[in-house]
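Engineer: With the sequence up front, the predicted model follows.
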Amino acid sequence: MLILRSLIIVLGLFAGAVQALETASTSPATLKAYAVTLEQAAAGSQWHQMWKRTRDNGAFIQHGEHPRFTVSQDKLPDMARTTLGSATSVWARNSTQALYRYEFTTPIGSIASLPVKALCLVVDWRTLPAGTRTDDAGAMASVSLFIALPCP
């Protein structure tokens, strides 16, 4: 009985220590610092999953009113890295996501047939434990680069 009680207490302490990063209570400066590390440390599989979700969302379909890219697809990986590493603004979204935005000098896409110059990239930080150092590249391996879209 004492062993079971001790095990429950230890598990409770461990569960509290691995809470996901709450983006709403994290400063934009800290979210940007995490993104800089993620941009440098993200593996090809993380980028691949993001581009798959982006494609599945219709961002590469060249007709329609939905948000879609108009620049050539070979330019987008560098643009996404720029957005993540040098975001000009960041907003918390849901409880564990953040939206990073970077505005380029020329249009990169369109929404409802109107040209837009910004790229928005959504990152889901739910697998990053709260309190992780912003420069901890090893902790970035499970972070989800969620989706990239042209945005106003």
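Structural biologist: Great, that's in hand.
Engineer: Please make it C-alpha for all contacts and neighbour counts, starting now.
Structural biologist: Fine.
Engineer: ok, A59 - how many residues close by?
Structural biologist: A59 has 22 neighbours, counted by other Cα atoms under 10 Å.
Engineer: Repeat that for P77.
Structural biologist: Neighbours of P77 (other Cα under 10 Å): 13.
Engineer: and here's the other structure:
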Amino acid sequence: MLILRSLIIGLSLFAGAVHALETSNTSTTTLKAYATTLGEAAGNNQWQQLWKRSRDNGVFNPQGEQPRFTVTQDKVPDMARTTLSSATSVTAQDTTQALYRYEFSAAIGTAAKQPLKALCLLVDWRTLPAGTAPNDSSHMGSVSLLQIFPCP
């Protein structure tokens, strides 16, 4: 009985992965609409995971050649939400990821001593079922906010 239950769960997870949102086949307009919904619906855990990965990647370190923020850390959450709601551009990455970019009027970071005005936020949509309406927030709690960094 336990083996059968495990098999059913495994198959349902596989089926879910097969039907995940494929960003390469999704229009920029739709990807932007999904991001707006995500920005409004993302929970604390999603944001906390993003901030942890960001700290691990050094984007909040005051020193180094890596892309890093020069604005105070307390401004970055609002800038991230602005990027999701008003992305200047969206680029599909891999199969289920999209890179959202928003350009601010002043420098927000630096990399190799060059000022950077844009914020990039990488989102993994693999847990969002294909065909989900862009304004449907019911599945947004499982979407991964992967990386955030200042970019050219």
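Structural biologist: Nice, thanks for sending it over. All figures in this text were calculated on a predicted structure; none of them were measured in a lab.
Engineer: The residue most central in space within the second structure: which element?
Structural biologist: Taking Cα atoms, centre = their mean, the centroid of the second structure lies closest to V123, which sits 2.3 Å from it. Using DSSP states H and E, the element containing V123 of the second structure is strand 118-124.
Engineer: Give me the buried positions along stretch 58-75 of the first structure.
Structural biologist: Using 16 or more other Cα atoms under 10 Å as the test for burial, stretch 58-75 of the first structure gives G58, A59, F60, H66, P67, R68, F69, T70.
Engineer: same thing with stretch 124-131 of the second structure?
Structural biologist: Buried, per 16+ other Cα under 10 Å, within stretch 124-131 of the second structure: D124, W125, R126, T127, L128, P129, A130.
Engineer: So which of the residues you listed is the closest to H139 of the second structure?
Structural biologist: L128 (6.1 Å; Cα to Cα).
Engineer: wait, what's in contact with the closest one?
Structural biologist: Going by Cα atoms under 8 Å, 6 or more residues apart in numbering, L128 of the second structure touches A20, L21, H139, M140, S142, V143.
Engineer: still on that earlier bit, I'd like the next helix or strand past the strand holding V123 of the second structure.
Structural biologist: Once the chain leaves strand 118-124 of the second structure, the next helix or strand it forms, by DSSP H and E, is strand 144-151.
Engineer: mean shift between that next one and the first structure?
Structural biologist: Using mean Cα distance after the TM-score superposition for the first structure, strand 144-151 of the second structure ends up 0.5 Å from its aligned counterpart in the first structure, as a mean over the superposed pairs.
Engineer: where does R5 of the second structure sit relative to G16 of the second structure, distance-wise?
Structural biologist: Using Cα to Cα, to the nearest Å, R5 of the second structure is found at 17 Å from G16 of the second structure.
Engineer: Which one's more surrounded, these two?
Structural biologist: For the pair R5 of the second structure and G16, the greater number of neighbours falls to G16 (16 against 10), based on other Cα under 10 Å.
Engineer: how about the one helix or strand F14 of the second structure maps to: buried residues?
Structural biologist: Using DSSP H and E, F14 of the second structure maps to helix 2-18. Buried residues in helix 2-18 of the second structure, counting neighbours by 16+ other Cα under 10 Å, are found at G16.
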